[in-house]
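S.K.: Model the following, please.
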Amino acid sequence: MSAVLNCNISFIGGGNMAQALIGGLIARGLPPTRITVSDPVEKVRFFLEEKDVHVTDDNTAAIRDADIVVFAVKPQVLANVLKPLNGLFDGKLVISIVAGAEVATISELLGTERIVRVMPNTPALVQTGAHGLFATEAVDQKDRELASQVLAATGLTLWVNTEAQIDAVTAVSGSGPAYFFYLMESMIRAGKNLGLDEKVATALTLQTALGAAQMAITSSNTPAELRKNVTSPNGTTQAAIEVFDHAQISQSIQAALAAAKTRSQQLAQELSDSIQ
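M.R.: The predicted model follows:
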């Protein structure tokens, strides 16, 4: 983390994900005075100003003294935001967390190839994110370490070897929280149907999800092995698992993630086409 503490970091876009990263960086020791945020919304600027970071609505001014620039804007405004900044990135590392924005698209708009593309996920808001990172060949090892340190402020960072793998990251972890929320919804509903009070069913479900995740993270066993360990022959868990298997839940999950990956590819192409 020490290297990034000596950097000036500018965020173009001050929404939830940017705020999560800013909060994480400050918590890890980056002085707020080294952070600049540009956002067109006055309410957002006011909120961030209370954290003692520099705020502005001028993107050009925001990046002037930056060593690292993080783009955290909506895909639909990407071209309008980036085009006026073309040619201003000499000596600056670009980190993009813009969904669907491929490196080639960003490079063309900005006139630089020193770009790290990131697929974050929403648990970053509570410092438990899972981030997939991809870098161009113009990004050296020092830049990779800086990017890792910026993203590690809100969770796990993992590098992928090809940009195409970002679509798989999107399917697994980018969209992943929604899959677990979906399961939680279903378990809470089932608990209510079985006679539990909604608050009781909710508390039991959420704590069980937390406990299961923590066990999987800290155990030397795989999730498959952990599942087997709690599935006694002819017991209650086996009865439930047999229903899942009969309904081909595993196959459905694999098909769902494949659909998410395909849609990620389509969205990237649609964004690229809209800019050209």
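
S.K.: For the rest of this, base every contact and every neighbour count on C-alpha atoms.
M.R.: Noted.

S.K.: tell me the SS of residue 2?
M.R.: Taken by DSSP: H, G, I helix; E, B strand; the rest coil, the conformation at residue 2 corresponds to coil.

S.K.: residues near it, how many?
M.R.: A count of nearby residues for residue 2, using other CA atoms under 10 Å, gives 11.

S.K.: and what of residue 195?
M.R.: Other residues close to residue 195 by other CA under 10 Å number 9.

S.K.: Check the one 4 residues further on too.
M.R.: Here the number of neighbours of residue 199 (other CA under 10 Å) works out to 11.

S.K.: again, but for residue 213
M.R.: Residue 213: 13 surrounding residues under other CA under 10 Å.

S.K.: another one to check against the first:
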Amino acid sequence: MDKNLHIAFIGGGNMASALGAGMAGKICPPENFHVIDINAASHAAWTARGATAATAPDDRLALCNVWFYAVKPQFMREAVAASRGWLREGTLVVSVAAGIRGDVLAGWLGDGAPWPKLVRCMPNTPALVGEGVTGMLALPGVSAAERQLAEAMLASVGKVVWVRDDAAIDAVTALSGSGPAYVFRFIEALIEGGLKVGLDAQQARELALATLSGATRLARESDDPPAVLRERVTSKGGTTAAALKVFEDADFMGLVARAMQAAAQRSRELADEFGKA
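M.R.: Predicted structure coming up:
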């Protein structure tokens, strides 16, 4: 833990709160956090940890070594314009906004030249329980030490995967960024299916959640690929084969691929809509 490290969160909502909870006491003391959020009601959870908070950018930003922009893409340009006056040489900026390309954000932050110290990342909501996964992209001006710090900060709420460009961040958005919603939808479907085959609501929920959790852990800890694990559950002519045939007849794999392509395309559209240079 670095007691000299001070971190600003511009946007103090759920994702910023998850990051703060993960970093507090590991990366720096919680009293070294400063939060800017227009919604004063969100300040209580931060100040209860010892952080400072304000509804608009203020001089305390200039004291922070790292800035996290955790606002929605449609508000990012406004947030940058309101805060960039407090940037200091060497400040590391981390963006968790979908769709805003790294070069565009660097241009908004810079004064005549793009801001070099910028990391773009795409975490997901399981970060709220310390089980997130984050895709990360560092601009060339980020040093090895700064890259290591950025990784440590995001690793405090889960796993980290580095990618090479903004197109890969769009892909991360489609898989892990939006992915929890796909899983939650599948859980909903399992529970509803359980009800239709005769289980009560509590039984269906417990069985669905335990099945997803157990299967995920088995896939994570096994040396075998998911296809092999699936085959081991599937006896020829058995119950699992009958269920999987329904998925295959409906082109389940293709449906998932098309859904992810739609998410990636929307990420690119957000870049065009809200991330114009």
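
S.K.: In the second structure, which residue range corresponds to stretch 211-223 of the first structure?
M.R.: Mapped onto the second structure using TM-score structural alignment, stretch 211-223 of the first structure covers residues 214-226.

S.K.: which of the residues in the matching stretch are buried?
M.R.: Within stretch 214-226 of the second structure, the residues scored as buried using 16 or more other CA atoms under 10 Å are residue 219.

S.K.: for it, the distance to its chain's centre please.
M.R.: Here stretch 214-226 of the second structure shows a centroid-to-chain-centroid distance of 23 Å under the convention CA atoms, centre = their mean, to the nearest Å.

S.K.: Show me which strand runs longest in the first structure.
M.R.: Longest strand in the first structure by number of residues, with DSSP state E as the criterion: strand 129-135.

S.K.: what's the neighbour count on residue 253 of the first structure?
M.R.: Residue 253 of the first structure, neighbours per other CA under 10 Å, totals 12.

S.K.: meant to ask about residue 163 of the second structure, not that
M.R.: Neighbours of residue 163 of the second structure using other CA under 10 Å come to 17.

S.K.: before we move on, back to that, what does the match of stretch 211-223 of the first structure contact?
M.R.: Outside stretch 214-226 of the second structure, the residues that touch it by CA atoms under 8 Å, 6 or more residues apart in numbering are residue 229.

S.K.: next one: stretch 66-80 of the first structure
M.R.: For stretch 66-80 of the first structure, using CA under 8 Å, 6+ apart, the contacting residues are 7-15, 17-18, 63, 91-101, 109, 271, 275.

S.K.: Can you tell me the closest non-neighbouring residue to the residue nearest to the spatial centre of the first structure?
M.R.: Closest residue to the average C-alpha location of the first structure: residue 120 at 1.2 Å, with CA atoms, centre = their mean. Leaving aside its sequence neighbours, residue 120 of the first structure sits nearest to residue 131 (CA to CA, 6 or more residues apart in numbering; 4.4 Å).

S.K.: what residue of the second structure matches up with the one you found?
M.R.: By TM-score structural alignment, residue 131 of the first structure lines up with residue 134.

S.K.: With residue 234 of the first structure instead?
M.R.: Checking TM-score structural alignment: residue 234 of the first structure goes with residue 237.

S.K.: Thanks a lot, see you next time.
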